[in-house]
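Undergrad: Curious how this folds, go ahead:
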Amino acid sequence: MKIHYLVTSLETGGAEFTIPDIIKALEQFGHQVDVTACEARDMGAAPYLERAGIPYRLLDTERRNFFLTLFRILRLLIKNRPDIIWTSLSRATLLGQLAGKILNIPVVSWKNSASIRFTTTVGRPFTRLWVADSYYVARFLHEKMNIPPEKITAWPLYVAAPNTHPAPDWNGQTRLHIGSTGRLHEVKNYPLLIEGIALFRERHPQWADLVHLSFAGDGPQRAELETLIQKYGLEKHVSLKGFQTNVSAFLSTLQLYAQPSRYEGMCLAAHEAMNMSLPVIATPVGEMRNSVQPGKTGFLLQPDRIPETFCDILAEIFQNPSLLHRYGEAAKQHIQQHYSREVFLQRCKQISERLLGDLEETITEYHASTHSVRGNHFRFQRHTHQDGRLAFNNGFRAALTILITSFIANLWAGCHERKPRTGNNKISQRACRKMVCGLGSLFHLYSHGHDI
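TA: So this is what the prediction gives:
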């Protein structure tokens, strides 16, 4: 199959960091993959793609008008039509869903977290197959987003790298180094960990100087965290390390890992810590609900009492230091059993086979002849109509759908615009002209849909 992989951006994040593993796995099973990012952001994931030798296309250096971005994607897909559009992250998913509907290209979409967003839900009927990054998110898609089970599959997005890092051997008499890696964003709940450290030092003064908490990452919440550290006088006990290019080196300095997120999907960071034989303290969200097992691989935080339960867990650890070694060994065993490269590739194979099976009614076998230069793969048959008016009507409906959705997206973006606005809060005349001109171009394309 020829797959166009569309992602929102190449910023620092778990969904972006896993792209090389996904692309290499798909290519291993004979698929051709073309990667496009809608915008740049901090480009933290770009080096991972470059080291893996995976070329990528960047539509723009910054976020543009939704409708104009869609139009650029349509032109790209028309010029080099894929068999499948595979989307990742919310904005790219909505763009890909609409482009797939307009051009009659099947869409496969990742779901990387157990959260419901406007940009994910508005176009969900247009996705042929949802791929959850964990089994927990797969259940979430069915139970919370009401997506039929036959349109859902799971491909856990973590591949355990071989390492021999030992479980913590901590005796309770030296400093306990706790850490977390991730973007400094409100969804991670990092302020509550800082409050938990402050509470622990207040309640247990005998251990007050033996705890240190480090955050490896950067993001919009950094200033707030710095203020909180100063408020509680924790300058010697909490460190903001910034973005780390070598996460394993950071994890090797820890005896305990913490992940107090509001919601997650796979949560690569926590699983990477477990692969480094670290016990984990986490909220029971995403796949951590299954991997972080109380009394075996780690400790669970109560989501409504994170500072208090974090404090209580630290006290339990100081009273029983050997827990860290035992839980760390069990965490490593769990990862090796469930997240090996062999398991990862087997899921890729199963999804490829299921995808072809689910779409077999719209697939025509590739005819190996001199009339094609595309290689050995399947090609999705274009949907054609004998009645030209029907083709135009389908295009008209698609165009109307995208106009309405683009209008909503612009309103939504305007409501969340952080820059000061002048006058009343309306879409500018220039934006409206762009939308109308874009719609006219789309009508021209759709009315000649059989030639696309």
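Undergrad: rest of the way, CA atoms for contacts and neighbours
TA: Fine.
Undergrad: Helices of the stretch 1-150 of the chain, residue ranges please.
TA: Here the stretch 1-150 of the chain has its helices, by DSSP state H, counting those that start in this stretch, at 14-17, 19-28, 46-51, 66-79, 90-103, 118-121, 135-143.
Undergrad: Columns distance to residue 413 and mean neighbour count on top of these, output as a markdown table?
TA: Formatted as a markdown table, these follow (distance: least, Cα to Cα, whole Å; neighbours: other Cα atoms under 10 Å):
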| stretch | distance to residue 413 | mean neighbour count |
| --- | --- | --- |
| helix 14-17 | 23 | 21 |
| helix 19-28 | 27 | 18 |
| helix 46-51 | 26 | 16 |
| helix 66-79 | 9 | 17 |
| helix 90-103 | 12 | 25 |
| helix 118-121 | 11 | 16 |
| helix 135-143 | 25 | 21 |
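Undergrad: would TSV of these with distance to residue 401 be doable?
TA: Putting the helices of the stretch 1-150 of the chain into TSV (distance: least, Cα to Cα, whole Å) gives the following:
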stretch	distance to residue 401
helix 14-17	28
helix 19-28	30
helix 46-51	33
helix 66-79	12
helix 90-103	8
helix 118-121	14
helix 135-143	24
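Undergrad: Here is a second sequence; please produce its structure as well for comparison:
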Amino acid sequence: MRILYLINSLNGGGAERPLPAVIGMMRACGHTVRVVALARKAGNAVAWLEAAGIDYHIVDDHDPARFASLRQVLRYVRANPPDLLWTSLTRATLYGQAIGRMLRIPVVSWQHSAFLKPANRFMLRRTRYQSAFWVADSEYVARVTRSQLGLPPDRICTWPLFMAGADVPPATPWGGQGDAVFHVGSLGRLEPEKNMQLLVRAMGVIRATRPDARIHLSLCGSGSQMMALQALAAREAPDAINFEGFQPDPLEFCRRLHVYVQPSHFEGLCIAVHEAMQVGLPVIATPVGAIPDIIRDGGNGFLLAPPTPETLAAQILHLYARPDLCMQIGRAARRDILHRYGADVVRAMATAVIRRAEGLVRPRHG
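TA: As a prediction, this is how the structure comes out:
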């Protein structure tokens, strides 16, 4: 089966990071896959695709910020007809649905986030049956998508976009030694929905109330809020916060930390939280999206409620003072993630979805 995997861009966000693993499982089932992007954007995912030997094409690469038009994508698909269109993110899904209808190519569509802009939710609800079925990246997103798009249960299935491996080395636990620095970090696009200003303000509270605490924050990612966050950091805790930009190896970044914070306003699966837990970090996160499905407050992580700079600062300081608790929570986090997202579990779910997609193509070749 020839699969054309249509995605908005190769920016390097949460929908692009799992591409090598997703395409790898499709290949393992015997299929040929080409990733086709409507735009390059930052292009951070290009290195991941090339390292995995994945064929890709950017429909219009003259301006990295510009999405290709529906006409351009239709022309490309006509010249390179696949057996199946697999779409990711709203614009690519709407394009894929229209092209699939015109060229009589079956369409399967990902749903990555529980949050849809009102206009996108309206459009996808109208076109929901133009995708043969939908694939959610978590049980939480599946539940919300059924409600938002008005889908019957048999039109959506789950393929977790995270696979844990016991071979991934754990981070070094916080020891609490006198001159050691307690490293706090967060990964994500520096956009309003990630709410990174909450974490920066929490560092300001720590600086004001515990100037003796040797706590340092690393923020990784890029986005429209970079300059505003840098200015806020310069006011709140200028020598205790640094911005490290895009991280090609999130696991390596997490292994340098002692605690991970996810202060988002909303999330879907949130791969970054899973990666932090996989390396054995205690995670402090807002209870949004699928995060409460995987974090047991006080058991394998901490849910931040209410999400204020003061409560976040207090939780960071509590862990700073309790190396034993850091180690206990981190070990529980790693154990739970390896159990829930082990290779055998995720491969079985992915294979079931791929086999269902194969059933869309066989009748056309019969």
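Undergrad: one step back: of all the helices of the stretch 1-150 of structure 1, which one is nearest residue 230 of structure 1?
TA: helix 14-17 (29.8 Å; Cα to Cα).
Undergrad: Mean per-residue distance, that closest one versus structure 2.
TA: Mean deviation of helix 14-17 of structure 1 relative to structure 2 after superposition (mean Cα distance after the TM-score superposition for structure 1): 1.4 Å.
Undergrad: Okay, strands next: where are they in the stretch 51-200 of structure 1?
TA: Per DSSP state E, counting those that start in this stretch, the stretch 51-200 of structure 1 carries strands over the ranges 56-58, 84-88, 107-111, 129-132, 152-154, 176-181.
Undergrad: coming back round to it: for residue 443 of structure 1, find the nearest of the helices of the stretch 1-150 of structure 1.
TA: helix 90-103 (10.8 Å).
Undergrad: before we move on, the earlier item: dump the strands of the stretch 51-200 of structure 1 into CSV; add mean neighbour count and distance to residue 430 of structure 1 as well.
TA: As requested, the strands of the stretch 51-200 of structure 1 are exported to CSV (neighbours: other Cα atoms under 10 Å; distance: least, Cα to Cα, whole Å):
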stretch, mean neighbour count, distance to residue 430 of structure 1
strand 56-58, 15, 25
strand 84-88, 25, 29
strand 107-111, 25, 32
strand 129-132, 25, 36
strand 152-154, 22, 41
strand 176-181, 23, 42
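Undergrad: I'd like those strands laid out as CSV, including distance to residue 412 of structure 1.
TA: CSV is the format used below for the strands of the stretch 51-200 of structure 1 (distance: least, Cα to Cα, whole Å):
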stretch, distance to residue 412 of structure 1
strand 56-58, 24
strand 84-88, 20
strand 107-111, 21
strand 129-132, 25
strand 152-154, 28
strand 176-181, 31
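Undergrad: Quick check: which of these is nearest to residue 37 of structure 1?
TA: Short answer: strand 56-58, nearest of those by Cα to Cα, at 5.0 Å.
Undergrad: Tell me the gap between that closest one and the middle of its chain.
TA: Remark: strand 56-58 of structure 1 is offset 18 Å from the chain centroid, using Cα atoms, centre = their mean, to the nearest Å.
Undergrad: Point out the other helices and strands that it packs with.
TA: Other elements packing on strand 56-58 of structure 1 under the criterion 3 or more Cα pairs under 8 Å, 6 or more residues apart in numbering; DSSP states H and E are strand 32-39.
Undergrad: Tell me how many other residues crowd residue 351 of structure 2.
TA: Residue 351 of structure 2: 16 surrounding residues under other Cα atoms under 10 Å.
Undergrad: what do you get for the one 10 residues further on?
TA: Here the neighbour count serves as a burial measure; for residue 361 of structure 2 (other Cα under 10 Å) it reads 16.
Undergrad: Isn't it up against residue 82?
TA: No - in this structure residue 361 of structure 2 lies outside contact range of residue 82 using Cα atoms under 8 Å: 10.2 Å.
Undergrad: Report the set of residues contacting both of the two.
TA: residue 1 (Cα atoms under 8 Å, 6 or more residues apart in numbering).
Undergrad: Any chance you could list what contacts stretch 96-110 of structure 2?
TA: Contacts for stretch 96-110 of structure 2 (Cα under 8 Å, 6+ apart): 6, 74, 78, 82-89, 93, 127, 130-137, 357, 360-361.
Undergrad: So what would you say the end-to-end distance of it is?
TA: With Cα to Cα, to the nearest Å as the measure, stretch 96-110 of structure 2 spans 11 Å from end to end.
Undergrad: cool, stretch 147-164 of structure 2 as well?
TA: OK, stretch 147-164 of structure 2 end separation, Cα to Cα: 29 Å.
Undergrad: same thing with stretch 159-179 of structure 1?
TA: 21 Å.
Undergrad: ok, now stretch 70-89 of structure 2?
TA: Start and end residues of stretch 70-89 of structure 2 are separated by 15 Å (Cα to Cα).
Undergrad: Ok, stretch 141-158 of structure 2 next?
TA: 9 Å.
Undergrad: what helices or strands is the helix ranked longest in structure 2 leaning on?
TA: Longest helix in structure 2, counting residues (DSSP state H): helix 343-365. Applying 3+ Cα pairs under 8 Å, 6+ apart, we find helix 343-365 of structure 2 packed against helix 19-28, strand 156-158.
Undergrad: okay if I get these as a markdown table plus distance to residue 263 of structure 2?
TA: Converted to a markdown table, those look like this (distance: least, Cα to Cα, whole Å):
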| stretch | distance to residue 263 of structure 2 |
| --- | --- |
| helix 19-28 | 25 |
| strand 156-158 | 25 |
